[in-house]
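A.B. asks: here are the coordinates; sequence isn't available:
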């Protein structure tokens, strides 16, 4: 991690540094599994599909997992399609170069017009783009910050949660934290939905960062379960 890392202060909050190390180790262990090397397209596809379905449940608990892909579920599947094995490499390359282009695309796929809704949304997105393209931010923390900024400040209005969760996963691919997109952090967030939404109210902070990192640790466990089933 570079000495100039702009996210360094976050590592000094409570147990964030320890959780970041634990999350990194857990996700890395999944990627070392032989099946993750041989059949990442299969495990990655299942991870993305589970993530999309669970993300839809977070936004609307009435969403049925087997419903026809429409409404919240259809929007989630469309947005998470940018993370599918056949497209994620292109999405990641574009995101590293022009993150606002991908975020606008996600918003369009979710039913928006590609523009921020929050009054300070444009300024926040520009700052976020600087972090993403700067190449100096902590590889594990950056996905959490992307998630928190978009969802906590409701940059894209009611679509913010969905976009934030998908953008966090894409950020994890680009930083190398989860290079094949195998972990499924959404399951833990849905299991702790009330806590998750509360941690994002009026912005986000240490409570959200802790919960989000724990979600990645649990998401690595789910990825292990997917790998065992293949």
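C.D. replies: Alright, I've got the coordinates. Everything numeric here is computed off the predicted structure, so don't read it as measured data.
A.B. asks: contacts, neighbours, all on C-alpha from now
C.D. replies: OK.
A.B. asks: tell me which element the most centrally placed residue in the chain is part of?
C.D. replies: Compute the mean C-alpha point of the chain, and by C-alpha atoms, centre = their mean the closest residue is residue 168, 2.4 Å away. In this structure, residue 168 sits in helix 160-175 according to DSSP states H and E.
A.B. asks: Against which helices or strands is that helix packed?
C.D. replies: Helices and strands touching helix 160-175, by 3 or more C-alpha pairs under 8 Å, 6 or more residues apart in numbering; DSSP states H and E, are helix 40-59, helix 71-80, helix 88-97, helix 99-109, helix 141-152.
A.B. asks: Against that first model, consider the following:
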């Protein structure tokens, strides 16, 4: 059987970018503060990730507002917080039943924004929100077929690094925008889940959402490149995801240093 993800991992510049990101994550994982305060770093990373993914989805919110006792009522912010809070419990199911997890992620992300009958269900005639300006998404029939294909890739064997698998999950989901609302929150959560489930960052100490927000100027362009399906476009997207992961690892390294200083 052809290992399609491993073939993607061999595209130009991908191996080098993935190796650089892995080095950044490994440097973080070796920080001495994690021997006793890893749970606190993970919690702070989750909060920063929730804020970043909400901003990428079009919300305006600060970390200080998220830390307050009364969080903003914006449904995008609330959805991002719910997704972030439940990610840790979904990693095992993600390995075996990604379609089930995607439905759950949409329920969490969109509970305050869409009709209950539409929660967790791929769109049929619903318009798809487009905060990144990606253009018209594929038709529902194509979405269904490609979701099945993605599920097969995520549950099948591969020699591809975790970061490559995570980038493909993220890129495919945002290209498809399968639910029509909150798709970016779902896609970025899928990327983070993949990094956790496949062992790159098992304690979820990094927030790739933060890296994507830091590199926001290139985020949509890289996604549009991925959507073309060309080798250059796909490779460029994976390199962007690797750069975002490295940036996220550096952000979490800064969290560790702040905790160390007290």
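C.D. replies: Yep, it's here. From a predicted model like this one, the values you see are computed outputs, not experimental measurements.
A.B. asks: Next, the TM-score between them, please.
C.D. replies: TM-score of the superposed chains, computed with TM-score structural alignment, normalised by the length of the first structure, equals 0.88; 223 aligned residues with a C-alpha RMSD of 2.0 Å.
A.B. asks: thinking again about what came up before, can you state the residues of the second structure onto which the helix holding residue 168 of the first structure aligns?
C.D. replies: Using TM-score structural alignment, the residues of the second structure aligned to helix 160-175 of the first structure are 183-198.
A.B. asks: which residue in the second structure lines up with residue 29 of the first structure?
C.D. replies: Using TM-score structural alignment, residue 29 of the first structure pairs with residue 27 in the second structure.
A.B. asks: And residue 128 of the first structure? What does it align with in the second structure?
C.D. replies: Checking TM-score structural alignment: residue 128 of the first structure goes with residue 150.
A.B. asks: Which element, helix or strand, includes its match?
C.D. replies: Per DSSP H and E: helix 140-155 holds residue 150 of the second structure.
A.B. asks: cool, and residue 215 of the first structure?
C.D. replies: Using DSSP H and E, residue 215 of the first structure falls within helix 206-229.
A.B. asks: Identify the residues contacting that helix?
C.D. replies: 13-16, 19-20, 22-23, 26-27, 30, 33, 35-36, 43, 46-47, 144-145, 148, 182-189, 196, 199-200 (C-alpha atoms under 8 Å, 6 or more residues apart in numbering).
A.B. asks: Let's see the PyMOL selection covering just the buried ones among those.
C.D. replies: For the buried members of those, the matching PyMOL selection, counting by 16 or more other C-alpha atoms under 10 Å, is:
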select buried, resi 16+19+20+22+23+26+27+30+35+36+43+46+47+144+145+148+182+183+184+185+186+187+188+189+196+199+200
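A.B. asks: Sitting in helices, which of the contacts of helix 206-229 of the first structure do you find?
C.D. replies: Counting by DSSP state H, the members of the contacts of helix 206-229 of the first structure that fall within helices are 16, 19-20, 22-23, 26-27, 30, 35-36, 43, 46-47, 144-145, 148, 186-189, 196, 199-200.
A.B. asks: Report the distance from the helix holding residue 168 of the first structure to the chain centre.
C.D. replies: Relative to its chain's centre, helix 160-175 of the first structure lies at 3 Å (C-alpha atoms, centre = their mean, to the nearest Å).
A.B. asks: Report the angle between it and helix 206-229.
C.D. replies: 70 degrees (axes from the mean of the first three to the mean of the last three C-alpha atoms, to 10 degrees).
A.B. asks: Show me what helix 160-175 of the first structure is in contact with.
C.D. replies: With C-alpha under 8 Å, 6+ apart, helix 160-175 of the first structure has contacts from 55-56, 59, 76, 79-80, 83, 88, 91-93, 95-96, 103, 106-107, 110, 132, 139-140, 142-144, 146-151, 154, 156, 178-181, 186.
A.B. asks: how does it look with 7 Å?
C.D. replies: Applying C-alpha atoms under 7 Å, 6 or more residues apart in numbering, the external contacts of helix 160-175 of the first structure come out as 55, 76, 80, 83, 92, 96, 106-107, 139, 143-144, 146-147, 150-151, 154, 178-181.
A.B. asks: and it, how far from the second structure on average?
C.D. replies: Helix 160-175 of the first structure differs from its equivalent in the second structure by a mean of 0.6 Å after superposition (mean C-alpha distance after the TM-score superposition for the first structure).
A.B. asks: about what we covered before: can you check which of the helices and strands packed on helix 160-175 of the first structure gets nearest to residue 205 of the first structure?
C.D. replies: When these are compared by C-alpha to C-alpha, helix 141-152 sits nearest residue 205 of the first structure, at 8.1 Å.
A.B. asks: what's the closest one packed up against?
C.D. replies: helix 160-175 (3 or more C-alpha pairs under 7 Å, 6 or more residues apart in numbering; DSSP states H and E).
A.B. asks: repeat that with 10 Å
C.D. replies: Here helix 141-152 of the first structure touches helix 8-11, helix 16-32, helix 121-134, helix 160-175, helix 193-200, helix 206-229, going by 3 or more C-alpha pairs under 10 Å, 6 or more residues apart in numbering; DSSP states H and E.
A.B. asks: Include distance to residue 63 of the first structure when you put the ones you listed into a markdown table, please.
C.D. replies: Below are those laid out as a markdown table (distance: least, C-alpha to C-alpha, whole Å):
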| stretch | distance to residue 63 of the first structure |
| --- | --- |
| helix 8-11 | 35 |
| helix 16-32 | 28 |
| helix 121-134 | 28 |
| helix 160-175 | 14 |
| helix 193-200 | 14 |
| helix 206-229 | 21 |
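A.B. asks: winner for burial among those?
C.D. replies: Of those, the one with the most neighbours on average (mean count of other C-alpha atoms under 10 Å) is helix 160-175, at a mean of 26.
A.B. asks: returning to that earlier point: quick check: the helix holding residue 215 of the first structure aligns to which part of the second structure?
C.D. replies: Using TM-score structural alignment, helix 206-229 of the first structure corresponds to residues 235-258 of the second structure.
A.B. asks: average gap between that stretch and the first structure?
C.D. replies: Averaged out, stretch 235-258 of the second structure is 1.0 Å away (mean C-alpha distance after the TM-score superposition for the first structure).
A.B. asks: And for stretch 75-86 of the second structure, what's in contact with it?
C.D. replies: 43, 45-55, 57-61, 66, 71-72, 104-114, 181-182, 184-186, 189, 192 (C-alpha atoms under 10 Å, 6 or more residues apart in numbering).
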